[in-house]
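Colleague: Task: produce atomic coordinates for the following.
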Amino acid sequence: MPAIVGPVAINSVGGGVLNFGDSFYISPKSASKTSAGSGALNTGNFIITNNGLSATNTIDPDVNDQDIVGNS
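Modeller: Here you go, the predicted model:
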């Protein structure tokens, strides 16, 4: 549905999608990867994590997980 958008001032966008009017398909413009060891990303009030030995494999043989080339 067409939209009429008045004056807009955007001071900063710290991630996410900013969309005005119609859109059929919105895709991400950035991609990231996080590697963390055992028990590293736990959240909560009372966490007890018992880890004997933790090793995180950060080897990525396929290199590209989510291509953003040509997605402008």
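Colleague: make it CA atoms for all contacts and neighbour counts henceforth
Modeller: Noted.
Colleague: who's sitting farthest from the centroid in this protein?
Modeller: Most distant residue from the mean C-alpha position of the chain: residue 52, 30.5 Å away (C-alpha atoms, centre = their mean).
Colleague: this one next, for a side-by-side:
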Amino acid sequence: MPALVGPVQIVSVGGGVVTFGDTFYVSPKSASKTAAGSGGFNTGNFINTNTGFSATNAIDPDLADQNIVANA
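Modeller: Predicted coordinates:
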């Protein structure tokens, strides 16, 4: 049965799905890319990382890595 939804204001949605009315198929999509140097994602207590010289190439020559089109 179709649903009538009144005025709605959504300021922010982080990591969730918002649906109104009848929903047959929901396929949320997201893509991200992260670049970090050696020892960049270490977590814990008392980490000692000896890397000498570290350089991260953040140049990305291709135009699109993960295309997200429509909701199919």
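Colleague: What does the TM-score come to for these two?
Modeller: For this chain pair, the superposition-based TM-score is 0.58 by TM-score structural alignment, normalised by the length of structure 1; 61 aligned residues with a C-alpha RMSD of 2.8 Å.
Colleague: about what we covered before: to which residue of structure 2 is the residue farthest from the centre of structure 1 aligned?
Modeller: With TM-score structural alignment defining the correspondence, residue 52 of structure 1 maps onto residue 52 in structure 2.
Colleague: end to end, how far does stretch 34-49 of structure 2 reach?
Modeller: 20 Å (C-alpha to C-alpha, to the nearest Å).
Colleague: That one: how far from the chain's middle?
Modeller: Relative to its chain's centre, stretch 34-49 of structure 2 lies at 21 Å (C-alpha atoms, centre = their mean, to the nearest Å).
Colleague: picking that back up, could you check how far the match of residue 52 of structure 1 is from residue 38 of structure 2?
Modeller: Taking C-alpha to C-alpha, one finds residue 52 of structure 2 at 10 Å from residue 38 of structure 2.
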